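*Asks:* got a predicted structure here, sequence first:
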Amino acid sequence: MAFVLLLWLHLLLLLLLVIVFVPHLPPCEAQQSYVNNLQLNCDQNPNTTLGFVCNGASTSCTSYLTFRSTPIYNNPVNIAYLLNADASQIAAANNISDIDTLPTDTLLIVPLNCSCSGPNNNRYYQHNASYTLNLQGETYFTVSNDTYQALTTYQSMEAQNSYNLCRLVPGLRLNVPLRCACPTPNQTAADYRYLLTYLIRQGNSVDSIAGDFSGAGADVQGILDANELTPDQIIYFFTPLLVPLTTPPTRLNINTRPSPPPPASPPLILTTPSAQTGGGSDSRKWVFIGVGIGAAVVVLFASRFAIWFFFLRRHKAPFPPKQLADESGGVTTARPLPNWSVSSESIRGALETLALYKFEELEKATESFSESNRINGSSVYRGSFKGDNAVVKIMKGDVTREIGVLRQINHSHILRFSGFCLHQGITYLVYEYAEKGSLTDWLRPPNSIIMVQHNKRNLNDEQRLDWKQRVQIVYDVGDALNYLHNFTNPPYIHKNLKSSNILLTISGYVNEYASSGVSWIIDTFSDSVMSVCLTKTEIIAGSVDGTVRTFDIRIGRELSDDLGQPVNCISLSNDGNCVLASCLDSTLRLLDRSAGELLQEYKGHTCKVTSVSYHPKDECMVTASVDGTIKVWKT
């Protein structure tokens, strides 16, 4: 009898343990661990800050994230450039056009592709974007938390970029791994098909977030399980939260209510009310503890980060050695602005300086793309915009790179690019109008009558080009090519030079070079080009990443030599067999071009070398540095 009573007592105790502890155990095969404000600790790299681990049913999937519009990133095109997303998909998901200007702080749904990245034993889901530093003082911390709105972390950016924090300078291009994830088998079995990365706002709770996305299938328990949260666990303001969904989120099935106004004494972090409805002392206790601990953590790490950054302490982390970039090392610096959140002047941010046309405007300007406005049977149409003539070029496919190229070109003899329009997957580029047509129209036999279609006028013998005008055109074309080859960064090579791409203007028949023909961009550089040399058939370039690359223009071949240090300037020997490169560490390195071997290393300068050149007979080399020192070296 005593044995039976003892057995019953053990069973009751076991049952009590199950009742008490099982509800607090993390769910089996939960999606990810919540970041829990650990991204503020810049001295450690816990796995939760590096990304969402690859534990889903698929290594690649369609995912979603939320983004709030800013004064710069205020339309789908700009936001797509920042996030490496598709502007038309952003527009469709949010029920807007791809050029609509949005009020600041508008919530947007951004579709993107999410995939696993990293070594087999340490793989994370991510969507890859890139960002070019524009201001002195930008860091991994500011880029991840301000520009990218905590959709990535300081730790993950540092892990996936090779630059030391203390040597980040304008002109460097950074990899930006955006946090995303794919559903696990358990989530798929529960009919969740998509995961959305949501940035927690002040006033949010798990309940309110589930309510906002309930139209797309979100619920409280699904969010808790996806982030390994318990009902009474704290969530923090400005941290990402995974929201499992059964259907794709759109503006039509989510609640996009504005953020609530901040309370009179706003806390530094956000707490989430527990699922209990009693509102007892336990719930209030967790709120007070969370606010106190969170405030202390934020203040502690903010002060540590400020002190650390002020003294430029070298950061020690278990990652490969960082490459260095000199703050005064020839990288183009941007104009300083008071706040980095509205100061980006990269291609992405600068697109607001271009005209973003509506399709209706193009239809009106070109008379619905009528044949009478079509130029020589091409995909280019003449148009009139408020009395100003322009041409509209229709292009299919991805023209992101071409827009970025044209945006940067500024030369009096290269046709000016004024703006573009995206409509139903087709891009329309708008250029200034060359009144005299193309050079082809003027090079016909003297006795023929030439009809220039887009000017609708006949050219007689008196309107032919004289010898002086022809020489001027040749000179202008050479001037434009010299600009493209030597004064753009990276260098641009035009592989479609022909008379139809040389356009003539009204005044004195001075030519405008058709920049729409820029068809080859040397884009294999991971960083800014510092110096370029030209031969008859090759381009030799040195860049910030420490690589000297040789491009054979005839066959498109590329050769590269890694010097391990950012290259300031380069020079060719007169016979073309050797390259002399000056590096950031003030050394000079002589390379054999054919074998790619280091022939000699010269040391002597104490400051950065800004100029290198060979004596005409290659008997010596002359170098100059920023401190005014000039040295002559025997070869």
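*Replies:* Perfect, I can see it now. Residues are numbered from 1 along each chain as shown.
*Asks:* hey, let's count contacts and neighbours off CA atoms from now on
*Replies:* Will do.
*Asks:* by residue count, what's the longest strand in the chain?
*Replies:* Counting residues, the longest strand found in the chain (DSSP state E) is strand 107-117.
*Asks:* in the helix or strand hosting Val405, what counts as buried?
*Replies:* Counting by DSSP states H and E, the element that carries Val405 is helix 400-408. For helix 400-408, a neighbour-count test (16 or more other C-alpha atoms under 10 Å) marks Glu402, Ile403, Val405, Leu406, Arg407 as buried.
*Asks:* circling back to that earlier point, which other helices and strands contact the longest strand of the chain?
*Replies:* strand 60-68, helix 87-93, strand 124-132 (3 or more C-alpha pairs under 8 Å, 6 or more residues apart in numbering; DSSP states H and E).
*Asks:* okay, now the one to match up with it:
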Amino acid sequence: MAQQNYSGAAIYRCNGNEATTPSESLYTCNGQFSSGRAFLIFTAKSPYVTVAAIANLTLSDQAEISRINNITTSRVLPEGQEVVVPVECSCSGRSYQATITYQIQPGETYFLIADNTFKGLSTCDELKHANTYRETSLLAGQKLRVPLRKRSITTSPPLPPPVSLKSKPKRAPLIVGITAGAFFLLISLLVLLFLSWKKRAQVADEIKKATRNFGSRSRIKDHEYRGTFKREVLAVKKNSGNAEYEVKMLYKINHFNIVRLHGFCQDKDDLYLVYEYMANGSLRDWLNRRGSQHTKSWYQRMRIALDVANGLLYLHNFANPAYVHNNVKSSNVLLDGNLRAKITNFSLAKEANCSDTKRIVGTRGYMAPECLGAGPVTPEVDVYAFGVVLLELITDEFPVIEQDGGGRLLSTSVAALMESLNAETDLCSFIAYGLAGNGGTKYALQVVKLSLSCLTQDPSDRPDMIEVVSILQKMYSIIHTPH
């Protein structure tokens, strides 16, 4: 429930101009409990290269650090080794955080402390916000309050130490032992296979029951169905292809603006993927709905745009490894009951900058020019497609406009319109119904300029998602009241 928000590169800056609020990069305090255990990754660096030094710096328990990482308290760690450190987080204002005390060393500044000792755990702006010292008055020996923030992780119990064989056993007992062990292992494997098969059959039956055997009344569209699992409504996607890569990827990432995978089940030739249910369907469906234009305000449209941008920002800059969605389009953006947007369908996703000899994938109207040739899959592909989604959001038009028995790209039409002498007037008649009034044309011009920068032919000239989020965040803050 405590979803971390992302503010792009602003969290690394310390000039006071870009970051909005320190809590923007923290976990929102909206969970069931006001405090709880969390884990952070600390990278060993002199003088913090022992369990005692790290525990003292982070106000953590030495014994817990030793147990979790399977290292002794006296061991000197090599610089660069990552150490899992348990900390206690509690509500501080609107955010969960753990706060520790740090003694300033000679010559250190807020930036050096954030970038060296606490790189990735705290930021320059957060240090400034938590302390009353000015940058120019930092002195050696002063104590700073340091708010820590880091993605939660789960840890496995440490493995037992390897057994040391000091003497050679006799040959006959060894053969008997190996034979008995192999037989026991075979029996255990057969039992596990049977239990696994039985469990899969039970889960498949549960999915069929929840979706009324994939009946028409449960169908959302195509091969997607709605099902009720223990009073929770979820979406089930029936997939006959290989979704192993998508499943593995979704299990490694977690973000509010990415549709969550609850689980999956293999049943003969079918693979069932169970996702969170999005009550308002796809963005494309929402834009198509007529008669409800009064609900499609600038506020809602810009919040949707910012949601999608934040999801892509996470994939490109914060997921490890970084990913490219490779099929961004309005039908792959889903809306929940509160019209919050989440990205779905990662069947074509790739690790960023991986080589791909078969790049001609995607949907007409959204594909960047470089997709027509072989080469690395880069985040700029998603940036281009997002530019098209922005145009859909303000025009309600399809990415390919049908006219005179043919089709013209929405992006081409808008680009041509912006080159006319009466661009602002022409745009006013092109944007969606009800958006022109109350300064709406001004907003539309800003969105179109951002969109066309994303649609630049040369990938290197396109903005990255950090810049896109920054621009949309400023626009969204201006349009903060629903119309």
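*Replies:* Structure's in. What do you need? Please read all numbers here as calculations on a predicted model, not as lab measurements.
*Asks:* TM-score for the pair, please.
*Replies:* TM-score for the superposed pair, counting by TM-score structural alignment, normalised by the length of the second structure: 0.36. Supporting figures: 208 aligned residues with a C-alpha RMSD of 4.5 Å.
*Asks:* of the buried residues of helix 400-408 of the first structure, which is the nearest to Ser571 of the first structure?
*Replies:* Proximity of the buried residues of helix 400-408 of the first structure to Ser571 of the first structure, judged by C-alpha to C-alpha, is greatest for Val405, which lies at 26.3 Å.
*Asks:* how far away is that closest one from Tyr492 of the first structure?
*Replies:* Using C-alpha to C-alpha, to the nearest Å, Val405 of the first structure is found at 8 Å from Tyr492 of the first structure.
*Asks:* ok, now Arg348 of the first structure?
*Replies:* Taking C-alpha to C-alpha as the measure, Arg348 of the first structure falls 19 Å from Tyr492 of the first structure.
*Asks:* quick check: longest helix in the first structure by residues?
*Replies:* In the first structure, taking DSSP state H as the definition, the longest helix is helix 281-310.
*Asks:* just checking, what packs against that one?
*Replies:* In terms of contacts (3+ C-alpha pairs under 8 Å, 6+ apart), helix 281-310 of the first structure is not packed against any helix or strand.
*Asks:* list the buried residues in that helix.
*Replies:* Buried-residue list, helix 281-310 of the first structure, by 16+ other C-alpha under 10 Å: Ser283, Trp286, Val287, Gly290, Val291, Gly294, Val297, Val298, Phe305, Phe309.
*Asks:* check which element follows the helix or strand encompassing Gly177 of the second structure along the chain.
*Replies:* Gly177 of the second structure belongs to helix 171-210 when assigned by DSSP H and E. Remark: after helix 171-210 of the second structure, the chain's next helix or strand is strand 219-221, criterion DSSP H and E.
*Asks:* packing partners for that next one?
*Replies:* Here strand 219-221 of the second structure touches strand 224-229, going by 3+ C-alpha pairs under 8 Å, 6+ apart.
*Asks:* what angle do the strand it packs on and helix 171-210 make?
*Replies:* Orientation check (axes from the mean of the first three to the mean of the last three C-alpha atoms, to 10 degrees): strand 224-229 of the second structure against helix 171-210 gives 100 degrees.
*Asks:* list the helices and strands strand 224-229 of the second structure packs on?
*Replies:* Applying 3+ C-alpha pairs under 8 Å, 6+ apart, one finds that strand 224-229 of the second structure contacts helix 171-210, strand 219-221, strand 232-239.
*Asks:* between that strand and strand 232-239, how many degrees?
*Replies:* Angle, strand 224-229 of the second structure to strand 232-239, by the same axes, to 10 degrees: 140 degrees.
*Asks:* buried ones in strand 224-229 of the second structure, by neighbour count?
*Replies:* Glu224, Tyr225, Arg226, Gly227, Thr228.
*Asks:* now these in CSV, with distance to Pro173 of the second structure?
*Replies:* Formatted as CSV, these follow (distance: C-alpha to C-alpha, whole Å):
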residue, distance to Pro173 of the second structure
Glu224, 58
Tyr225, 58
Arg226, 59
Gly227, 56
Thr228, 56
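*Asks:* so which of those residues is the closest to Ala235 of the second structure?
*Replies:* The nearest one, if we look at those relative to Ala235 of the second structure and count by C-alpha to C-alpha, is Arg226, at 4.7 Å.
*Asks:* how far away is that closest one from Ala201 of the second structure?
*Replies:* From Arg226 of the second structure to Ala201 of the second structure the distance is 20 Å (C-alpha to C-alpha).
*Asks:* quick check: closest non-adjacent residue to Val477 of the first structure.
*Replies:* Nearest residue to Val477 of the first structure, sequence neighbours excluded (C-alpha to C-alpha, 6 or more residues apart in numbering): Tyr513, at 6.5 Å.
*Asks:* and Glu361 of the first structure, that's in a strand?
*Replies:* No - going by DSSP: H, G, I helix; E, B strand; the rest coil, the assignment for Glu361 of the first structure is helix, not a strand.
*Asks:* now the buried residues of helix 281-310 of the first structure in TSV, with distance to Trp633 of the first structure?
*Replies:* Formatted as TSV, the buried residues of helix 281-310 of the first structure follow (distance: C-alpha to C-alpha, whole Å):
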residue	distance to Trp633 of the first structure
Ser283	77
Trp286	72
Val287	71
Gly290	66
Val291	66
Gly294	61
Val297	57
Val298	56
Phe305	46
Phe309	40
